[in-house]
Structures are given as structure tokens and as C-alpha cells.
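Peer 1: Please find the sequence and the predicted model below.
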Amino acid sequence: MRLFHTSDWHLGQNLHGQDRDFEHGCFLEWLLRQLKLDQPDVLLIAGDIFDTVNPPVKAQERLYDFIVGAHEQQPSLTIVMIAGNHDSGSRIELPAPLMRRLRTHALGRVLWLDDGQLDAERLLLPLPDASGEIRAWCLALPFLRPAEVTGAQLGDNYLRGIGQVHEWLIAAANAKRTPGQALIAISHAHMAGGSVSEDSERSLIIGNAEALPASLFGSTISYVALGHLHKPQKVNGEERIRYSGSPIPLSFSEINYQHQILDVKLDGETLLSVEPKLIPRAVNLQRIGPAPLAEILLQLAELPNTDLLEDLQRQPWLEVRVRLDEPQPDLRYQVETTLQGKAVRLVRIAAEYAGTGRNDGADDNATLIELDQLSPQELFSRAWQDNYGSEVDEQTLKDFVELLQDVQMEREQP
């Protein structure tokens, strides 16, 4: 059996206000070509399909056009997609009856039966090969919110609740499969030891409190297709537990590694190989600085000029990081003037202050931090510090997170 593993598409995402639809369109066209060329049996999409719980119509069209296109060119392909922490589980599942006709399974939530037991049956999906023979079973684990895995049956410990869900689901899968059939898990979670990309990955719960141990996935699981972390990586060096990473760089912190999908091959229950397929970058992200303003302006002046025959949608996104001794009121004007006629698209100017030129009482080496670089928890902690002159205590932060989760779940209702 052959599988493609991808995740964290973040359809509908914008980069400091700039639409990324062109880049997502290029990736999906490339993925369709790879599916046609290699004819895998299964495509796994491990969550964060959309960037927000209420994605724009254009982003939803991208997803469903892709699913229809994949089915038309390869009718035997099975697609499994799960909701991530950026997604609305209800929205992901809403068109599920229609998508099943396209051999696509959409799982957004964990449900419980009337007797309090996990509804494991809906999370276990058969994975047939091109001939229709079931070669594996997929354990689909969408992002588990605290409200879904805590309560009367599981107690109030989030990690213990997640562990119990994994234990029950794996037991149900082992009972269902026959010898020679592999177990494939797809999950959206932060695994302990994973490398996080600065600026672009939203904390799931609090700090590293949500980091899950790899031991949740026992040796009976042949492969674990993970989503959430944007950098491709193995978990604890295990070949069988992988993040595929995002298909495009979602922030300037992600420009220094190659984005990819993973090509997974199995023989029965045995994992044969996991090979990356590198995704061409439709639009480069370019960062200049940090450096003093005079040096920055020289570097900007040396950038290539616009070629009117080139596709403007492929011009690089540009972030400029300027190191200043004191505030520069016309900073943006100087940067934008120097960039006139240049083949780049400016999306962000970040000012970093150093030296003793400040008179506002701030630290000499203070750095301006934009709001979109901070998680809701970090913003709350900073506001608490400013108002009360002390760090927020753990219980108050937990109460804030629970309130935040309640608000997010209310927003998810389509």
C-alpha cells in the first residue's frame, strides 16, 4: 500500500494582510499532478485544512474543487482528512455525506455514545488498495479539545483524557483488523520533542502542557501521520511517527527549510519507506535585516527591478527588519520610496531598537513586538503583568484558556 501524507494547508491564510490563494492554488495543482503520476492508494490530510474556523468562500472552493479533481482523475483514491486546532470540526464534517461519494472521509470531532463509551466505529476507516481489498485501517484522531476528552467518564486531566481516547481507539482497531492489515493513525497534535516554527503555530493549550508522548502510539501502529507543526520532522527520531509540515511557508520564520509531502510505502503491516516529495515554492519569502537603516536602504536599492513580462503574483513577499537608535517617523516612507519599481511586495517592516537613544523608560535592547506575533495566552499574561505588576498565576491562566476554548467552540458552529 502507498500513502501520501500532507497537513497544515491553512487555506484562506493571509500574510500580514496579503492573500495567499495563488500559492495555495499552485500547491494543489502540483499535488494533483503527483497523485496522477504516482497513483497512491490513500491521501492523508492531517488537519488545519483551513486557517480559521470561518474560512472565506474562496478557500472552501479550493478544498472541494481539489477533492472533486482528485476523484475524477483517480476514482480509486481514498482521502482521509481531519480537523486541526485552526478548523471548525463541525464545518469539516458538514459536507461529509456528499464527500463519502467521492471516497473522502472528513472527521472533525470525537463523539460519545449514550453509555459514555467512545464512538470508536466512526473513527476507524477502511483503507482499500486499487483493487478494493482492505489493506489497512485508519485511526482518525481530529484535534481533541479539552471539552471533548474531559468530564464524568474521563475526569478533568486533559492529557489523561487524550491517553484514554488513544487507548480505546487502538484497542478497537486491533479487534477489527485481520492479520496482515496495517494500522495507520492520523492525528493533529503537538508531540513532545517537536520543533516549533516561530510566529506561525498557535499554542494548543498552555505552553508545553499539551505536548503528547510518542508512547501513545504503540508498536502495533505502522505509521502515524501528524499535523500541527509546520516543519517536517520525525518524532523522537522514529521513522514511523512523522510531521509532513505545511506545504507553503506560513511565516518568515519558515523560509529556511524545504516544504514537502511524504510518500509512505507499506508491505502488509511493515513500513517499507518514507520519502519526501519536495514542493516547488510558487512565491519566495525574502527577509532583509536586521541592520541599520542606511544599510537596509542600500540593500533595497540593489534589489532587481520589475520585469513587466513576469507574473506579478510570483514576486517575493518582503519583510524588512530595521535596527534603530531612536524612532524614525518617516521609516515607512523611506523604505517604500526605495522599493519603487522593485520586483518585491513589501508586507512588513519591523523596527528593533538598540543603544541609548530612547527616552521612554524602555530597556536599551527592547524589541517592538507586533500583536500578531503573540498568542492569546501571551497577550493575556502581558496585560495581567501591566495591570497588576506580577505574573499571572497558573490557575487564572487555565481559567482564561477554558474561557477561550468555550468562545472558539461557539464560533465553530456553522
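Peer 2: Arrived safely, thanks for sending. Numbers count the residues shown, from 1 in each chain.
Peer 1: Could you use CA atoms for every contact and neighbour count after this?
Peer 2: Noted.
Peer 1: Any figure for the gap between the most centrally placed residue in the chain and Thr150?
Peer 2: Residue closest to the mean C-alpha point of the chain, counted by CA atoms, centre = their mean, is Asp8 at 3.2 Å. Asp8 sits 26 Å away from Thr150, taking CA to CA, to the nearest Å as the criterion.
Peer 1: got it, and Leu98?
Peer 2: 31 Å.
Peer 1: Same check on Trp112?
Peer 2: According to CA to CA, Trp112 stands 12 Å off from Thr150.
Peer 1: follow-up on the earlier one: tell me who's in contact with the residue nearest to the centre of the chain.
Peer 2: Asp8 sits next to Ile45, Ala46, Gly47, Asp48, Ile49, Phe50, Gly227, His228, His230, Gly245, Ser246, Pro247 when contact means CA atoms under 8 Å, 6 or more residues apart in numbering.
Peer 1: so which helix or strand takes in Ile261?
Peer 2: Per DSSP states H and E, Ile261 falls inside strand 260-267.
Peer 1: That should have said Gly47, apologies.
Peer 2: Short version: Gly47 belongs to no helix or strand, going by DSSP H and E.
Peer 1: That one against Ser88, yeah?
Peer 2: No: taking contacts as CA atoms under 8 Å, Gly47 lies outside contact range of Ser88: 10.4 Å.
Peer 1: Same drill for these two, tell me which one is more crowded.
Peer 2: In this view Gly47 and Ser88 are compared by other CA atoms under 10 Å, and Gly47 has more residues nearby, 33 against 29.
Peer 1: residues touching the more buried one, list them.
Peer 2: Going by CA under 8 Å, 6+ apart, Gly47 touches 7-9, 81-85, 87, 142-143, 187-188, 227-228.
Peer 1: let's bring in a second one:
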Amino acid sequence: MKIIHTADWHLGQSFKGEKRLQEQSLFLDWLLNIIETEEIDALLIAGDVFDITNPPTESIKMFYDFVKKVSSKATQCRIYLISGNHDSTSRLDAPKELLLTHNCYSIAYPDLENISSELFPLYEKGNNKPVAYLLALPYSGYGRFFQSIDYSEEMSKKLTELSKEAKKMHPELPLIGMAHLFAGKGTFNKDDDSLRNVGTLDQVKIGDCSFDYLALGHLHRQQSIESNFPARYSGSPITLSFAETGYRHGVDLITIENGEVKYQRQIEYNSPVKLVRIPEKGEVDAKKVIDQIKEISNQEDNELAPLVEIHINEVEKISSVLNDLRKAAKENNIRLTGIYSDFAQKFNQEFESERLNSTEELQGIACGSGIKLPEPQMMAEEYYQKLYSKEMPTDMRQALNDIIEEAKAL
């Protein structure tokens, strides 16, 4: 039996204002071709199908069209899908019955007390005898389903308990787990803003589970996790941030043969859209950037043009330099996502120093000394003003306010 494991598509992502629908559509076309040519029996999607809870209509249609094509008689491939932390559980659960007519099993809400709704037999095409069983566990991270401050420990216990229960039900066949979580010892780039973890609060130990294989989603770097059974993150299929440009992207090929589940290889996907940081590390003289911009690409299709961020040394006539860089980007058809410099960081440090003079002040707040920290909204707006020398945009201010209100409601 042949299985594709993938995750973290983030369909509908708008990267710093730039749409990526065409790029994502090309990935789905590529994946459909892999399913057909490799004669894949099952597709495991380990969460974060969409980038936000209310994705663009075009990305929803794109996903449904893909499901329809995969489930066609030509491929006969079954799809098993769980929700991730970026997905709306209700959005993935609402079309559940309709998706079933296309052999797509959507598991949006975790049932951590009864695994009957999350345990599925896996079949080879044209064979009605199960080859293995899949325990599909949607995202149940801290704040969504678990409210305990000991989430990491409690989730680890629950994962172990559920896997052992599932294994006892069908001990003669391999058990594959699929989950969207931050597995302990998983690695990620500290600059990756797609992860919203706080310390080790959401890291889950998986070593005591009874899986024969665990297919994971959440971390965007493809990697194996140290455990007493094979466990892997397939990683995101396309580069989703500049923190992800240093490693390969794609999907994982898994096989089941003679009752043994094996990771075979990563099938690498080379997106037509490149994320380019100028320079790769550090900063560069602003005068040299324009020549580098000309060397990158002259992609005619704007939606497939490179996404570029530039890090320059401090200059005196910054407004003139910015205008020259934006003009060069437009003339060479690259999508400029930001221009940065170390002197902005100096502003950050000065601002933080003014706001919080010492760790003793923070300790005073924690001990109820009467020192009151300014409202988060005001701090953020002052920070933005200090960093960019202009007021925070209205839409950003509103989005921040919504997040703060949601946090207060937890």
C-alpha cells in the first residue's frame, strides 16, 4: 500500500499583502499528478488546509475541486483530513457528509473520550480487506479544547491512552497515527512567525504511544522525530515565510508492506515562486541592491513573480533610497514585501528600554506593587509609530484589537 503524507497547505495565504492562489493551485495540480503516477492509495492531510478560519472563496473552491479530482475513478484514492490550529473546525465539519461521497474523511472535532469516530481502516485500491488502521486526531491545543495549564502533560497522556486503546482493538494490523501538534524535540526556525507557541506550554511527548507510524502536521520543516516508532513531519509543501527558505519542501511517501509501515522518501516540490532575502544574511549597501534585483527574475506572470525582502545598511537619504528600490522592483517584476535595516532595531531597543526600565519593574507588577503596565493596544501603536515613523494602519489596529479581546475572553 502507498500513502502520501502532507500537511500545512495554508490555502488562501496572503503573504504580506501578496496573493498566492495561483502558486497553491499549481502545487495541487502537481500533487494530483503524483497521486496518479505513483498510484497512491491514501492521502493523509495532517491539518492547516487553510491559512485562516475564514479563507477566500477561491481557496475553498480550489480545495473542493482537488478533492473531486483525487476521488475520481481514475485514482480511487481516499483522503483523510484533520483540522489544524489555523483551520475552522466548523468549516471543515459542515461539508463532512458531502465530502464522504468523494471518499474524503474530514475529522474536524477531536473526541478524546471515544475513538470510534477517529479510527479508520486503510485499504489498497480494489481491496476490501484492511491493510492498517488510522487514528486521526485533529488539533486540540491549549485554548481550543484543553484549558488545563498542564496541557503538554495532559495531552501526552491522552495521546498515549488513545493509541494503546486503538492498538488493542486491532492488534494484528499496523496502527498509523495522524495528529496536528508540536511534538517534543521537534525543530523549527525561531524566526518562523507561523508558530504561536509560548515556551514549552504546547509541546507534546509522543514516545510512549503505541503507533507503528505517526504522521504529523504543524511544524513546517520536514523532519523525523526521535521516538520508539517512526514519526515525521512532512513539512509545508511550499515556502510560507522567509524563515523557511533554507530547507526543502514537498510531501512524504509512506508504504505498508508485510505489516510494516515505512517512510520511503520525501518527494520534493519546487515551487515556481521563490522567496528571496537580499542578502541571505546580514545587510547590504543599498547601492548594490538594484543590481541584485535585476539578476533575480523577470517572471512575466505577476502572481508567480518572486517575493523579495531587502535588508540594507543605514543610509542618510532613506526616502530617496526606498523610492529607487521600489522603482527597480516594479521595473523587474518582483514583489517587494519589505525593506529592513538594523537602525530600526535600534529604535526597538530604545523603545523597550523606555517602556520597561528593568526586570524589577516587571516583578513589581507580578507582586501587586501597584505599578500598572500600559494597555497592549496603546503599547503596540506606540511601538509601530517608533519603528516606522507613522501611525499603525486602521485594518492592523482593528485586527490587533480583535486578538486582544479574544485573549481576554479565554
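Peer 2: That came through fine. Bear in mind the structure is a predicted one, so any value in this text is a computation, not a measurement.
Peer 1: Which residue of Leu98 and Thr150 of structure 1 possesses the greater neighbour count?
Peer 2: Thr150 (17 against 11).
Peer 1: Tell me the counterpart residues of the helix of greatest length in structure 2 in structure 1, please.
Peer 2: Assignment by DSSP state H gives helix 151-169 as the longest helix of structure 2. The alignment of helix 151-169 of structure 2 onto structure 1 (TM-score structural alignment) covers residues 158-176.
Peer 1: so where do the strands sit in the stretch 1-150 of structure 1?
Peer 2: According to DSSP state E, counting those that start in this stretch, the stretch 1-150 of structure 1 carries its strands in the segments 2-6, 14-15, 18-19, 42-45, 78-82, 104-107, 124-128, 134-141.
Peer 1: Make a markdown table out of the ones you listed and add mean neighbour count and distance to Ile162 of structure 1.
Peer 2: A markdown table is the format used below for those (neighbours: other CA atoms under 10 Å; distance: least, CA to CA, whole Å):
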| stretch | mean neighbour count | distance to Ile162 of structure 1 |
| --- | --- | --- |
| strand 2-6 | 25 | 23 |
| strand 14-15 | 14 | 32 |
| strand 18-19 | 12 | 35 |
| strand 42-45 | 24 | 21 |
| strand 78-82 | 25 | 16 |
| strand 104-107 | 24 | 17 |
| strand 124-128 | 19 | 17 |
| strand 134-141 | 23 | 10 |
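Peer 1: Make a markdown table from those and add distance to His259 of structure 1 to it.
Peer 2: Formatted as a markdown table, the strands of the stretch 1-150 of structure 1 follow (distance: least, CA to CA, whole Å):
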| stretch | distance to His259 of structure 1 |
| --- | --- |
| strand 2-6 | 10 |
| strand 14-15 | 17 |
| strand 18-19 | 19 |
| strand 42-45 | 15 |
| strand 78-82 | 19 |
| strand 104-107 | 24 |
| strand 124-128 | 26 |
| strand 134-141 | 24 |
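Peer 1: Quick one, which of the ones you listed gets closest to Leu318 of structure 1.
Peer 2: With respect to Leu318 of structure 1, and counting by CA to CA, the nearest of these is strand 14-15 at 10.4 Å.
Peer 1: I'd guessed Thr245 of structure 2 sits against Asn270; true?
Peer 2: No: using CA under 8 Å, Thr245 of structure 2 is not in contact with Asn270, being 11.7 Å away.
Peer 1: any idea what Pro276 of structure 1 aligns with in structure 2?
Peer 2: By TM-score structural alignment, Pro276 of structure 1 lines up with Gln266 in structure 2.
Peer 1: Contacts only, for the closest residue in space to that match that isn't next to it in sequence.
Peer 2: Nearest residue to Gln266 of structure 2, sequence neighbours excluded (CA to CA, 6 or more residues apart in numbering): Asp252, at 4.5 Å. Residues near Asp252 of structure 2 by CA under 8 Å, 6+ apart: Ile4, His5, Thr6, Ser234, Tyr263, Gln264, Arg265, Gln266, Ile267.
Peer 1: Of those, which are still contacts in structure 1?
Peer 2: Mapped onto structure 1 and checked by both residues aligned by TM-score structural alignment, their matches' CA atoms under 8 Å, these keep the contacts Ile4, His5, Thr6, Ser234, Gln264, Arg265, Gln266, Ile267.
Peer 1: and the two most separated of the residues you listed?
Peer 2: Thr6 and Gln264, at 13.8 Å, using CA to CA across the kept ones among the contacts of Asp252 of structure 2.
Peer 1: got a list of contacts for stretch 286-303 of structure 2?
Peer 2: 19-20, 22-23, 278, 305-306, 310, 312-313, 315, 321, 325, 328-329, 332-335.
Peer 1: For ChimeraX, what selects the buried ones among the residues you listed?
Peer 2: Applying 16 or more other CA atoms under 10 Å to those, the buried members can be selected in ChimeraX as follows:
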select :20,23,278,305,306,310,312,325,328,329,332,333,334,335
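Peer 1: Which of the contacts of stretch 286-303 of structure 2 fall within helices?
Peer 2: Gln22, Glu23, Val321, Leu325, Ala328, Ala329.
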